[in-house]
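Participant: Predicted model follows, preceded by the sequence.
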Amino acid sequence: MNPGSGTIAPHMARRGQLSQAPPELAVTGPFLRRRQRFVECMSWHRPGSWGTVWSMVRLLQIWFGPKRFEKGGAVYEKFGVDRFSRFLPFGYWTNRLIRALGAKNFRIINDESSAKIWVVFTMVVEFCHVVAFGLFAWFMVCDLLQADYAGAAWNGLLNLLVNVYPSMVQRYNRIRILQAFKLDLKEMQQWDIQM
């Protein structure tokens, strides 16, 4: 194999696959082989391209996209997420209060453009709650290791109320918005969002 050609890498030839990495990533050492595998992994869906940004968008679509068991939101309604969401910011009672204070036509989602903005907002908020869930879980583990069972129970309860349910609310809202406006996260890159 010509080291500068980048046509077939030995580790890919064993698997019967062609290397799509550019010539500057030709196999010349173990570090470059690992780097080439990473590039090929990240660009698996667009042969011949790096596709890193595209891969990140695809990973976001997989994480934030509706799963089969979530269709319709019935699973979240069984857990009481729809009732819990009424008391959150931008929930039913907050919207009702804003309308009572004088903004009679107040709506968070007015059209498809605001629905797309709100879908992205739910993704950001869910991500923040998932990160906070990890922190609270770490605090709970630390309390358990120190035999502070009351502290662990308190952190577990707080984690449930402050992170688990709000992230479920974001998923529930996103599913309902996607269904109501017939939006698809796979087409998210083509969304024309205007603030």
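Facilitator: Good, I have the coordinates.

Participant: drop to CA atoms for contacts and neighbour counts, all remaining ones
Facilitator: Noted.

Participant: Go through the strand or helix carrying residue 137 and flag the buried ones.
Facilitator: Here residue 137, judged by DSSP states H and E, is contained in helix 112-145. By 16 or more other C-alpha atoms under 10 Å, the buried positions in helix 112-145 come out as 112-120, 122-123, 126-127, 129-130, 132-133, 136-137, 139-141, 143.

Participant: residue ranges of the helices in the protein, please?
Facilitator: All helices of the chain, identified by DSSP state H, fall at 10-15, 30-42, 52-64, 74-78, 81-84, 92-100, 112-145, 149-159, 165-180.

Participant: The third one to helix 112-145, inter-axis angle?
Facilitator: It refers to helix 52-64. Following axes from the mean of the first three to the mean of the last three C-alpha atoms, to 10 degrees, one obtains 70 degrees for the angle between helix 52-64 and helix 112-145.

Participant: between helix 52-64 and helix 30-42, how many degrees?
Facilitator: For helix 52-64 against helix 30-42, the angle by the same axes, to 10 degrees is 60 degrees.

Participant: burial count for residue 79?
Facilitator: 12 (other C-alpha atoms under 10 Å).

Participant: if I look at it, how far off is residue 172?
Facilitator: 11 Å (C-alpha to C-alpha, to the nearest Å).

Participant: One more to weigh against that first structure:
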Amino acid sequence: MKKTLNLILIVVVTAALVYVLVRFTGIYKAGFAIALNFLLMGGALMFTETMQSDMHWGYFDLQPWESGGKVYERLGIHLFRKLLVWVGWEKLGKATKPVGKGAETLANLYYRTKIDELGHLIILVIVSAFTIVVAFRFGLVKALPLLISNILLNLYPVMLQRFNRPRIVRAIQLSQRKLNAQLI
């Protein structure tokens, strides 16, 4: 019951902060787009951390069309990864979530990709709704900051998690094989 109340409180407070942001800034400005995304990232992070789900949902399973990651490669996922390194996000991520070589550490990383993906997916949907409203009310050009920020700050991170997860699974399997070979 307490967890449910906390989740509701997180949603209400985040919605109230979004309302304040909308009320006191231009909804079609680049600053609004960035502020909205980061505000929602904070809310989504608190929501997913409080939720503490095992994340065994079918959505997170690798789809046949994703096999090998070729779709994501064609959509520029490697360029996005380089962008993350260039802006320092990769270094920040490694500092807050260090990656070890053990199966347990890799399993935690696998779980974190699901949590991160869910958070970005929630934000992607919300910012897409704002983008549609701004496009219809003020025109497509005024919606571009929201659209671009949504692609860079949410769509590509979702694709990156889906691109990385099968590689983490292979690393876990390799780590477990090595452990089993040592036990024999």
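Facilitator: Thanks, I have it. Keep in mind it's a predicted model, so treat the numbers as computed, not measured.

Participant: Any idea what the TM-score comes out to?
Facilitator: TM-score for the superposed chains, counting by TM-score structural alignment, normalised by the length of the second structure: 0.55, backed by 119 aligned residues with a C-alpha RMSD of 3.2 Å.

Participant: contacting residues for the closest residue to residue 132 of the first structure other than its chain neighbours?
Facilitator: Nearest-residue entry for residue 132 of the first structure: residue 163, 6.6 Å, with adjacent residues in sequence omitted and distances by C-alpha to C-alpha, 6 or more residues apart in numbering. The contact partners of residue 163 of the first structure, by C-alpha atoms under 8 Å, 6 or more residues apart in numbering, come to 129-130, 132-133.

Participant: what do we get in the second structure for residue 163 of the first structure?
Facilitator: Taking TM-score structural alignment, the alignment pairs residue 163 of the first structure with residue 154 from the second structure.

Participant: In contact with residue 91 of the first structure, which residues?
Facilitator: residue 85.

Participant: Could you check how far it is from residue 169 of the first structure?
Facilitator: Residue 91 of the first structure is 10 Å from residue 169 of the first structure, by C-alpha to C-alpha.

Participant: So for those two, which residues contact both of them?
Facilitator: Joint contacts of residue 91 of the first structure and residue 169 (C-alpha under 8 Å, 6+ apart) are residue 85.

Participant: quick one: stretch 128-138 of the first structure aligns where in the second structure?
Facilitator: With TM-score structural alignment as the criterion, stretch 128-138 of the first structure aligns to 119-129.

Participant: how big's the offset between the matching stretch and the first structure?
Facilitator: By mean C-alpha distance after the TM-score superposition for the first structure, the fitted stretch 119-129 of the second structure averages 0.7 Å away from its aligned residues in the first structure.

Participant: What's the match for residue 110 of the second structure in the first structure?
Facilitator: Match for residue 110 of the second structure (TM-score structural alignment): residue 119.

Participant: what's the nearest residue to that match if we skip its chain neighbours?
Facilitator: Residue 119 of the first structure sits nearest to residue 174 (C-alpha to C-alpha, 6+ apart), 5.6 Å away.

Participant: I figured the one you found hits residue 122, correct?
Facilitator: Yes: with contact defined as C-alpha atoms under 8 Å, residue 174 of the first structure reaches residue 122; the gap is 6.5 Å.

Participant: wait, what's in contact with residue 135 of the second structure?
Facilitator: Residues in contact with residue 135 of the second structure (C-alpha under 8 Å, 6+ apart) are 141-143.

Participant: mind running it again at 7 Å?
Facilitator: 142-143 (C-alpha atoms under 7 Å, 6 or more residues apart in numbering).

Participant: Now do the buried residues in the helix or strand containing residue 18 of the second structure.
Facilitator: Per DSSP H and E, residue 18 of the second structure falls inside helix 2-24. Of the residues in helix 2-24 of the second structure, 7, 10-11, 14, 17-18, 21 count as buried by neighbour count, 16+ other C-alpha under 10 Å.

Participant: try stretch 70-87 of the first structure
Facilitator: Applying 16+ other C-alpha under 10 Å to stretch 70-87 of the first structure flags 73, 76, 81-82, 84-85 as buried.

Participant: And the residues you listed, which two are furthest apart?
Facilitator: 73 and 84 (13.9 Å; C-alpha to C-alpha).

Participant: How about residues contacting stretch 124-131 of the second structure?
Facilitator: With C-alpha under 7 Å, 6+ apart, stretch 124-131 of the second structure has contacts from 143, 146-147, 150, 154-155.

Participant: please redo it, this time with the cut-off set to 8 Å
Facilitator: Counting by C-alpha under 8 Å, 6+ apart, 36-37, 143-144, 146-147, 150, 154-155 sit against stretch 124-131 of the second structure.
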